[in-house]
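Student: sequence below, structure please.
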Amino acid sequence: AGSVAVGKSTTARIIQTVLSRLQERLKVSLITTDGFLYPNAALTEKQMMSRKGFPESYDVKALLEFLNDLKSGKEIVRAPVYSHLTYDRLEGVYETVEQADIVIIEGVNVLQTPTIEDDRTKPRVFVSDFFDFSIYVDAEEDLIIKWYLERFRMLRETAFQDPSSYFHKFKDLADEEADHMAKSIWETVNRPNLYENILPTKFRSDLILRKGEGHKVEEILVRRV
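Tutor: All right, here's what the predicted structure looks like:
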């Protein structure tokens, strides 16, 4: 778990690689919860596109069913796939987890719990109930914003150039314009989500990786058993 742009995906891939090399034939799968976001068409219909990434934009029921199938030992389990290019779930495309020894689940929402007012309508079981070990990737907000702006500029030069990209309209932005746009998205979407829904889950994790400049891990906090 952790903020947008804090390095969750990279951390998860590194852990996957390290674990898979610890023992011969150890099968380690990685699933991102982005695939469990409602499709853009559904979010648009519910007037929730501006809340994409917030708890209500995820199909939590489907995510819990996926995790339950994993935990119950089902041999083949499928998870929907999300495309960061089209900014949407890929219709009919799935990631298959087949008899994995370890499954890593990565996403901003993996440690979240329903709010009090949601208790009557949301499942009593939480996503984190299925985890054996949880990690929160942490950093100061000013660093996360810096990394977010850097990533936005990089995507402007790469993925945004693809005509099929949802953000193709931003491909010709000047540096100053790109930074202004990225800061606007951060302030109106990512920052509120961080403080309302993501950061409060930090101390529910078993381990916190606190990062500094250059994405270097400067401190590791482990929950006492």
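Student: rest of the way, CA atoms for contacts and neighbours
Tutor: OK.
Student: so what's the most far-flung residue of the chain relative to its centre up against?
Tutor: Here the chain reaches farthest from its C-alpha mean at E24, the gap being 28.8 Å by CA atoms, centre = their mean. For E24, the contact set (CA atoms under 8 Å, 6 or more residues apart in numbering) is empty.
Student: ok so it is a strand residue?
Tutor: No - counting by DSSP: H, G, I helix; E, B strand; the rest coil, E24 is located in no strand; its state is coil.
Student: distance of it from D101?
Tutor: 12 Å (CA to CA, to the nearest Å).
Student: before we go on, could you also do this sequence so I can check it against the first one:
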Amino acid sequence: MWPDAHILGVRETGAVSRHVPDLIDEVRLPDSAASGAPGASPFVELDRADWSRLSASTPLPLTTHDVVRLRGLSDPIDLREVDTVYRPLSRLLGLYVAGVRGVHQAVTTFLAEGGRPTPFVIGIAGSVAVGKSTTARVLVEMLRRWPEMPRVQLITTDGFLHPNEELKRRGLMERKGFPESYDRRALLRFLAQVKSGIPEVTAPVYSHVTYDVIPEKRQVVDRPDVLVVEGLNVLAPPVIEPGTQRGLAVSDFFDFSIYVDAEVQDIRRWYVERFLRLRRTAFTQPESYFRRYADLDDDAAQDVASGIWSRINEPNLRENVLPTRSRATLVMTKDADHRIQRVLLRKP
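Tutor: Reported below is the predicted structural model:
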């Protein structure tokens, strides 16, 4: 068994098989058909062209240089894709943020209280290797350039993985990235503090070189306007505590959520391609946990990557990540070339 299920994985996720039935696959009627008939969809479905037209007069604040700097190793996103897909999304998020701020103002007026709004929290979910990290970074950069929204931060749930020593103690090193490998209570506590408006909340930091949480290193989140939370399992349903009927989900703290979607066979190919690239780059670092893979030839590296995907990453996708797709506010579906071809937006 390979103990590296999480290889290259926790940072970039998002995959879906068209052959795995779930809520969205069962309710793919267009909006015009959603009139209360059986199977009517809770989502508005938009193709690439229709979605692109929704950007209206929203400015495009990024340049080609920005996009090259932000994209992931296996995600060939370009400025055209940002213009077509992320500009409309930026506009939509602006409307959502304004709406939440309006609700905050109404409630504070009702209670005769003051105070600043708590952070608007966006969750981004999906499977290993689809480019979810790129989605998060591009969104953060675009939102930071809104004149009224300069304070935007990003955290990944990687830091909330149990340290390797604890995973070894629990026999979970081969299930790194599965729900049980995370300190879920610590993540929930962190988000509860953020949404309570507490200043200087801290999150642990993860190293993808050493493949472990960095001891004593913390990321400070100090009441941003927007916080983006990226992770494999951030849309998972609540876990019911033993002996109670109560449970809390990470997504309970989200104001908006995104699932990045693609065919399983495409995700598998992207995963293998990324492994081969990292074999010549990050894996060559002396301190890399994956140093032993750096000297593999192409055939051996492909065999290793395919084995890890088939035994661990794909089962995690099918069992734990994919079933959360229908819980998202918005689902973005990629084609084989990483281009977003379809968007499903949950009806309000």
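Student: now the helices for the second structure?
Tutor: Residue ranges of the helices in the second structure, as given by DSSP state H, are 23-26, 48-52, 64-70, 79-81, 87-111, 132-144, 164-170, 184-195, 264-280, 298-308, 314-316.
Student: of those, flag the one that's most buried.
Tutor: helix 132-144 (a mean of 22; mean count of other CA atoms under 10 Å).
Student: packing partners of it?
Tutor: Packing partners of helix 132-144 of the second structure (3 or more CA pairs under 8 Å, 6 or more residues apart in numbering; DSSP states H and E): helix 64-70, helix 87-111, strand 120-125, strand 152-156, strand 226-230.
Student: rerun at 10 Å
Tutor: helix 64-70, helix 87-111, strand 120-125, strand 152-156, strand 226-230, strand 256-261 (3 or more CA pairs under 10 Å, 6 or more residues apart in numbering; DSSP states H and E).
Student: mean shift between that helix and the first structure?
Tutor: Following the fit onto the first structure, the mean deviation recorded for helix 132-144 of the second structure is 0.5 Å by mean CA distance after the TM-score superposition for the first structure.
Student: residue in the second structure paired with R204 of the first structure?
Tutor: Using TM-score structural alignment, the partner of R204 of the first structure in the second structure is R327.
Student: spatially, what comes nearest to that match if we skip its sequence neighbours?
Tutor: In this structure, R327 of the second structure finds its nearest non-sequential neighbour in L235, 6.5 Å apart by CA to CA, 6 or more residues apart in numbering.
Student: hmm, that neighbour is touching P179, no?
Tutor: No - L235 of the second structure is beyond contact range of P179, at 11.1 Å (criterion: CA atoms under 10 Å).
Student: when the two are compared, which one has more neighbours?
Tutor: Using other CA atoms under 10 Å as the criterion, L235 of the second structure and P179 rank with L235 on top: 28 against 17.
Student: next up, the contacts around the aligned partner of the more buried one in the first structure.
Tutor: In the first structure, the residue paired with L235 of the second structure is L111, using TM-score structural alignment. Taking CA atoms under 10 Å, 6 or more residues apart in numbering, we find L111 of the first structure in contact with 1-2, 126-129, 131, 134-136, 197-205.
Student: what's the distance between L111 of the first structure and Q161 of the first structure?
Tutor: On the measure of CA to CA, L111 of the first structure and Q161 of the first structure end up 34 Å apart.
Student: good, we can wrap up now.
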